[in-house]
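Asker: coords below, sequence missing:
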């Protein structure tokens, strides 16, 4: 992975065999990012995404292996209890044009991933919400 910072924007290249969420975490901690928006595209060959069932308050994950192009990866970086927290969603398409997606658990790069982080001057923490079972934005 390699990246450059331009004012409040960080542009990164995540390389073959690297996991996207792990590399995002490395950048965010190194750059002390407390609030940002994230977007990416690229090629992956092994990923897990999930869907949250609100009535059960539980995530169900699906894993995929093969040739996939990220059609969309979007999310946020912020904090929970003052520590790094990322919330990412991804969709990826196969050679037939079938697209699968959901809450991103992990994604291994097969060729390259182009990641753009827009740092926001501010801070938004998260708090666990008992009603939904999710960690939601907490505005101070």
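Answerer: Happy to help now that I have it. Computed from a predicted structure; not experimentally measured.
Asker: make it CA atoms for all contacts and neighbour counts henceforth
Answerer: Will do.
Asker: hmm, who's touching stretch 77-86?
Answerer: Outside stretch 77-86, the residues that touch it by CA atoms under 8 Å, 6 or more residues apart in numbering are 25, 28-29, 33-38, 75-76, 87, 123-127.
Asker: redo that, cut-off 6 Å
Answerer: Residues from elsewhere that reach stretch 77-86, judged by CA atoms under 6 Å, 6 or more residues apart in numbering: 34-36, 76, 125-126.
Asker: before we go on, here's another structure to hold up against the first:
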């Protein structure tokens, strides 16, 4: 993992083989004291877990995927929950046949590289669990 913080606050993050996306973004958010940000990126992975929300059970069903994928889209945000960095991200993944899988990003280990941009927002966004919908909802 390597990154650079630019004058306007934008952060360019490069992940290398073996780096895990969520863990890396959260570590960077902690180190740079990011309270809120948008996250976008792309890359390649061959070890992924995505989640699909079961709205009736109010929980994510995990889907592990272990094959070569182009991470064609990573989009999400950073906020805080109980004072710690919190990542909410979704991905689209294209396999070698051009089929696309997508969902809530739980885990993705980089196989080649990932190029991620993090744009901090001036201010803070917190999260609190909402029993009614079963997710950690943004609180302003």
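Answerer: Noted; the coordinates are in hand. Here the structure is a predicted model, which is why all the values come from computation and not from measurement.
Asker: Mind checking the TM-score on these two?
Answerer: TM-score of the superposed chains, computed with TM-score structural alignment, normalised by the length of structure 1, equals 0.96; 139 aligned residues with a CA RMSD of 0.8 Å.
Asker: ok so residue 26 of structure 1 is a strand residue?
Answerer: No: counting by DSSP: H, G, I helix; E, B strand; the rest coil, residue 26 of structure 1 falls outside a strand, being helix.
Asker: re the thing from before, max pairwise distance over the contacts of stretch 77-86 of structure 1: which two?
Answerer: Maximum pairwise distance among the contacts of stretch 77-86 of structure 1 (CA to CA): 13.7 Å, between 36 and 126.
Asker: higher neighbour count, those two?
Answerer: A direct count of neighbours by other CA atoms under 10 Å for residue 36 of structure 1 and residue 126 places residue 36 higher, at 21 against 18.
Asker: and that one, what does it touch?
Answerer: Contacts for residue 36 of structure 1 were tallied using CA under 6 Å, 6+ apart; they are 76-77, 118-120.
Asker: roughly how far apart are residue 38 of structure 1 and residue 119 of structure 1?
Answerer: Distance of residue 38 of structure 1 to residue 119 of structure 1, computed by CA to CA, to the nearest Å: 9 Å.
Asker: Equivalent analysis for residue 52 of structure 1, please.
Answerer: From residue 52 of structure 1 to residue 119 of structure 1 the distance is 27 Å (CA to CA).
Asker: And for residue 79 of structure 1?
Answerer: Counting by CA to CA - residue 79 of structure 1 and residue 119 of structure 1 are separated by 13 Å.
Asker: And for residue 4 of structure 1?
Answerer: 13 Å.
Asker: Looking at the two, which is more packed in?
Answerer: residue 119 (21 against 10).
Asker: Mean per-residue distance, the lengthiest strand in structure 1 versus structure 2.
Answerer: Ranked by residue count, the top strand of structure 1 under DSSP state E comes out as strand 58-80. Overlaying structure 2 shows strand 58-80 of structure 1 at a mean distance of 0.8 Å from the equivalent residues (mean CA distance after the TM-score superposition for structure 1).
Asker: how about that strand, aligned to which bit of structure 2?
Answerer: Mapped onto structure 2 using TM-score structural alignment, strand 58-80 of structure 1 covers residues 59-81.
Asker: In the matching stretch, which residues are buried?
Answerer: For stretch 59-81 of structure 2, a neighbour-count test (16 or more other CA atoms under 10 Å) marks 60, 62, 65, 68-81 as buried.
Asker: What helix or strand is the residue nearest the centre of structure 1 located in?
Answerer: Among the residues of structure 1, the one closest to the centroid is residue 88, at 3.2 Å (CA atoms, centre = their mean). Here residue 88 of structure 1, judged by DSSP states H and E, is contained in strand 83-93.
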